[in-house]
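Peer 1: A predicted structure for the sequence below; I have some questions about it.
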Amino acid sequence: MKLYYVYILECKDNLLYTGITNNISRRLAEHNSDKNENSFTYSRRPVELIFHQEFNDVNQAIYFEKKMKKWSAQKKRALANGDYDLLQILAECRNASHYRNSSENE
């Protein structure tokens, strides 16, 4: 069975990179030795793997990666640190139009 990984890298400038691969060790090595000057991690090396999640289904991995790419850095760090309480707080909707934030609920 082929495995797929969604991962988060922390770059030397503390920015985060989210990606997907079927070989986590190879991909990490590629990020740290990349020859493509246009890649996100090229000028931010070395990078460090701070999180990875394994998937059996490539479609689930792609879905999760796309979802995570929309997350804030704070939310990604909470996941990487295993801080699930903070992750839940950060996941709550804070929009003024959200029903929990409506003045009618007061």
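Peer 2: Cool, got the structure. Numbers count the residues shown, from 1 in each chain.
Peer 1: C-alpha from now on. contacts and neighbour counts both.
Peer 2: Will do.
Peer 1: Who are the contact partners of Leu9?
Peer 2: Leu16, Tyr17, Thr18, Val47, Glu48, Leu49, Ile50, Phe51 (Cα atoms under 8 Å, 6 or more residues apart in numbering).
Peer 1: and the comparison structure, right after this:
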Amino acid sequence: MYYVYVLQCADKTLYTGYTDDLQKRIKVHNRGKGAKYTRARLPVTLVYYEEAETKSMALSREYRIKKMTRRQKETLISAQMN
């Protein structure tokens, strides 16, 4: 199982990624060992995630989310919270 996730950084920007171990990946980001983008924007908070059956599906979905506008991402996040 893979996960596509969106993090909110300390500066309120959003970061999208994928992993096969969601909790471990968030810890790695918050230790400053994750993506270069998040290292300068700690701490990060998980605001959205979804499951994908394969790595290929996760990568494809990650790409589509990254192409979304901030407003579209916020709508995606809000929909999961309801």
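Peer 2: All right, it came through fine. Keep in mind the model is a prediction, meaning the values are calculated, not measured.
Peer 1: Now the TM-score, please.
Peer 2: After superposition, the two chains reach a TM-score of 0.90 (TM-score structural alignment, normalised by the length of structure 2), with 80 aligned residues with a Cα RMSD of 1.6 Å.
Peer 1: picking up where we left off before, just the buried ones from the contacts of Leu9 of structure 1?
Peer 2: Neighbour counting by 16 or more other Cα atoms under 10 Å classes Leu16, Tyr17, Thr18, Val47, Glu48, Leu49, Ile50, Phe51 among those as buried.
Peer 1: Please say which position in structure 2 the second one maps to.
Peer 2: With TM-score structural alignment as the criterion, Tyr17 of structure 1 lines up with Tyr15 in structure 2.
Peer 1: Doesn't its match belong to a helix?
Peer 2: No. The assignment for Tyr15 of structure 2, made by DSSP: H, G, I helix; E, B strand; the rest coil, is strand rather than a helix.
Peer 1: do you know how far it is from Arg31 of structure 2?
Peer 2: Distance check for Tyr15 of structure 2 against Arg31 of structure 2: by Cα to Cα, to the nearest Å, it reads 16 Å.
Peer 1: Against structure 2, what's the mean shift for the strand or helix carrying Ser25 of structure 1, could you check?
Peer 2: Here Ser25 of structure 1 sits within helix 24-33, counting by DSSP states H and E. Compared with structure 2 after fitting, helix 24-33 of structure 1 has a mean deviation of 0.3 Å; criterion: mean Cα distance after the TM-score superposition for structure 1.
Peer 1: Check the mean deviation of the next helix or strand after that helix from structure 2.
Peer 2: The helix or strand immediately downstream of helix 24-33 of structure 1 is strand 48-55, counting by DSSP H and E. Compared with structure 2 after the fit, strand 48-55 of structure 1 shows a mean deviation of 0.4 Å (mean Cα distance after the TM-score superposition for structure 1).
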